[in-house]
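Engineer: pasted the sequence and its predicted model underneath.
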Amino acid sequence: MKYKDYEAAFSQARLSRYLNACAGDKNKALILYRYNLKLCQKFYGVLGLFEVVFRNAVNEHYKRHFGDEDWIRTQIHAGGMLESSPQVSDVTRYISKLSDAGKYTHDRLVSSVSFGFWTYLFNKQPFRKGGQSLLAIFPHKTKGLGQRAIYNELMEIKSFRNRIAHHEPICFDMDGNKDVEFAQSNYNQILKYVGFLGYNKNELFYGLDVLPDRTIQKIRDL
């Protein structure tokens, strides 16, 4: 395929960012586009594993804290931790969908609600209503790192995750130059929180081709 064929397939507007970042070199632009796709693919694995261990830690914590195996459904009701949460409508929708299909269980609800639901639990109001105990899921967190800082950093990871989910590039800086610092810093942030949760990153990701170091370096070298 010629470059104009790729423009027709992917759109001129989408490819133009890569072309500009590569000083008009069409071959490099296409290579960078593919490297960005590969980098996003790598992060799907990293983010997927992180999301699972993160939400499971929160879920187990609140099951113990509330003494309730179905705490999410309980806490969206009046007087609950989540009664005025912007997450209520989504949680209610998932509960109805699962119940209507005769498939409702708490575990299925846990896997259905979004990553945004879990990060929201570190916001000031739900954190306080939840007994200000949620930081206990991070036994190895940096000393002195509090609720607000953790919430902000989790929101950065969420924003990064959403960029990938919406097929947005992660290989540019704010000015459109080729740059992997954004991806690298988020990668480091994810690994930091994996460590905070008490996992060894090499063991957690063992045997899985998910770590994006080589692709990051290829983009740097392009």
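Structural biologist: Structure's in. What do you need?
Engineer: switch to C-alpha atoms for all contacts and neighbour counts from now on
Structural biologist: Noted.
Engineer: please, where are all the strands along this protein?
Structural biologist: Here the chain has no strands by DSSP state E.
Engineer: hey, which helix is longest across it?
Structural biologist: Once the chain is assigned using DSSP state H, the helix that runs over the most residues is helix 26-66.
Engineer: and it, what does it pack onto?
Structural biologist: Packing partners of helix 26-66 (3 or more Cα pairs under 8 Å, 6 or more residues apart in numbering; DSSP states H and E): helix 12-21, helix 115-120, helix 147-165, helix 181-196, helix 213-221.
Engineer: want to throw those helices into TSV with distance to residue 71?
Structural biologist: Formatted as TSV, the helices and strands packed on helix 26-66 follow (distance: least, Cα to Cα, whole Å):
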stretch	distance to residue 71
helix 12-21	44
helix 115-120	13
helix 147-165	21
helix 181-196	24
helix 213-221	39
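Engineer: identify whichever of those lies nearest to residue 139.
Structural biologist: helix 181-196 (6.2 Å; Cα to Cα).
Engineer: quick revisit: between the helices and strands packed on helix 26-66, which gets nearest to residue 128?
Structural biologist: helix 147-165 (9.7 Å).
Engineer: quick one: buried residues of that closest one?
Structural biologist: Residues 147, 150, 151, 153, 154, 155, 157, 158, 160, 161, 164 are the ones in helix 147-165 that count as buried (16 or more other Cα atoms under 10 Å).
Engineer: now residue 197: closest residue in space that isn't a chain neighbour?
Structural biologist: Excluding the flanking residues, the one nearest residue 197 by Cα to Cα, 6 or more residues apart in numbering is residue 138, at 4.6 Å.
Engineer: let's bring in a second one:
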Amino acid sequence: MSIYPPVRDEMIRLLSVPRLSTYTRACDGDVKRALELYQWNLEVSGTLFSSIHYFEVALRNTLDTQLTKTFASADTAWYDQASIPLNDGGKKAVRRAKGEVARAGHEVTPGRVVAELSLGFWWSLLADGYNRSLWEPALKDGFRNARRATLHEQIDHIRRLRNRIAHHEPLIHHDLPAEYTRILQTAERVTSRLAWWIDATSSLSGILDRRPPMTARSEGTAGVG
């Protein structure tokens, strides 16, 4: 990528030297290569975010379906049932989600509330404390050959990667093939077709092949969080 010097200098000012420092260190102070690496990081973040999007939506809909089957009634959503064993954090998240829907001027419907709840909320429903109250009676039937503790751990990795991408953080020292494999393997626990779709729609392989070179010392830190 050829960058006209005045544009390059303006982008350095706008992005800030501290933000670019991770990239310039990885390129031995070569600002031109650092900006190329920054652009590459945006591309790889975008394609991983798309994969995580499919996984997150499928996960929440799977959990919602199982909770609806077990706890909902004809006129009351599962999260409003007195019998639903949500902890204080879970109840607070539901109240916040309802509030966000109402503040947006929408009717507070189950579909809108479910969509407003974060990946962190859905991940929390697979924690140890919900093993007997949610996993055994409801959630385990939504997954293929999955152990709750392993599922909880793997989704935590995906959740933290998602948050890193959302905050525009560098991924240049992450083991990205391993991160992507984790997404696919966890998606398999929902359904093999979800994993197939994620892989079929991903451009990660080509982007990884176009990775700008870094210094040998920086390459050696790949896989570090």
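Structural biologist: All right, it came through fine. Quantities reported herein were computed from a predicted structural model and do not represent experimental measurements.
Engineer: need the TM-score between these chains.
Structural biologist: Comparison of the two superposed chains (TM-score structural alignment, normalised by the length of structure 1) gives a TM-score of 0.82, and 205 aligned residues with a Cα RMSD of 2.3 Å.
Engineer: of the buried residues of helix 147-165 of structure 1, just say which sits nearest to residue 188 of structure 1.
Structural biologist: Nearest member of the buried residues of helix 147-165 of structure 1 to residue 188 of structure 1, counting by Cα to Cα, is residue 157, at 10.2 Å.
Engineer: from residue 183 of structure 2, how far off is the spatially most central residue of structure 2?
Structural biologist: Geometric centre of structure 2, nearest residue: residue 162, 3.1 Å, by Cα atoms, centre = their mean. For residue 162 of structure 2, the distance to residue 183 of structure 2 equals 11 Å [Cα to Cα, to the nearest Å].
Engineer: could you tell me which residues touch both of the two?
Structural biologist: Common contact partners of residue 162 of structure 2 and residue 183 (Cα atoms under 8 Å, 6 or more residues apart in numbering): residue 52.
Engineer: burial of the aligned partner of residue 128 of structure 2 in structure 1, as a residue count?
Structural biologist: Residue 128 of structure 2 maps onto residue 124 in structure 1, with residues paired by TM-score structural alignment. Residue 124 of structure 1 has 14 neighbours, counted by other Cα atoms under 10 Å.
Engineer: for residue 124 of structure 1, which residues are in contact?
Structural biologist: Counting by Cα under 8 Å, 6+ apart, the residues that residue 124 of structure 1 touches are 147, 148.
Engineer: with the one 10 residues further on instead?
Structural biologist: The neighbours of residue 134 of structure 1, taking Cα under 8 Å, 6+ apart as the test, are 58, 61, 62, 122, 127.
Engineer: could you dump those residues into CSV with neighbour count added?
Structural biologist: Shown next, in CSV, are the contacts of residue 134 of structure 1 (neighbours: other Cα atoms under 10 Å):
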residue, neighbour count
58, 18
61, 17
62, 20
122, 23
127, 20
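Engineer: out of those residues, flag the one nearest to residue 15 of structure 1.
Structural biologist: Closest to residue 15 of structure 1, out of all of the contacts of residue 134 of structure 1 and judged by Cα to Cα, is residue 122, at 37.8 Å.
Engineer: the closest one contacts residue 150, doesn't it?
Structural biologist: Yes. Residue 122 of structure 1 is within contact range of residue 150, at 7.4 Å (criterion: Cα atoms under 8 Å).
Engineer: residues in structure 2 matched by the longest helix of structure 1, start to end?
Structural biologist: Aligned using TM-score structural alignment, helix 26-66 of structure 1 spans residues 31-71 in structure 2.
Engineer: the matching stretch: average distance to aligned residues in structure 1?
Structural biologist: Taken against structure 1, stretch 31-71 of structure 2 registers an average deviation of 0.9 Å after superposition, with mean Cα distance after the TM-score superposition for structure 1.
Engineer: and the residue nearest to residue 71 of structure 1 when sequence neighbours are not counted, how many neighbours?
Structural biologist: Excluding the flanking residues, the one nearest residue 71 of structure 1 by Cα to Cα, 6+ apart is residue 63, at 6.3 Å. Burial of residue 63 of structure 1 is recorded as 14 neighbouring residues (other Cα under 10 Å).
Engineer: quick one: contacts for residue 63 of structure 1?
Structural biologist: 69, 70, 71.
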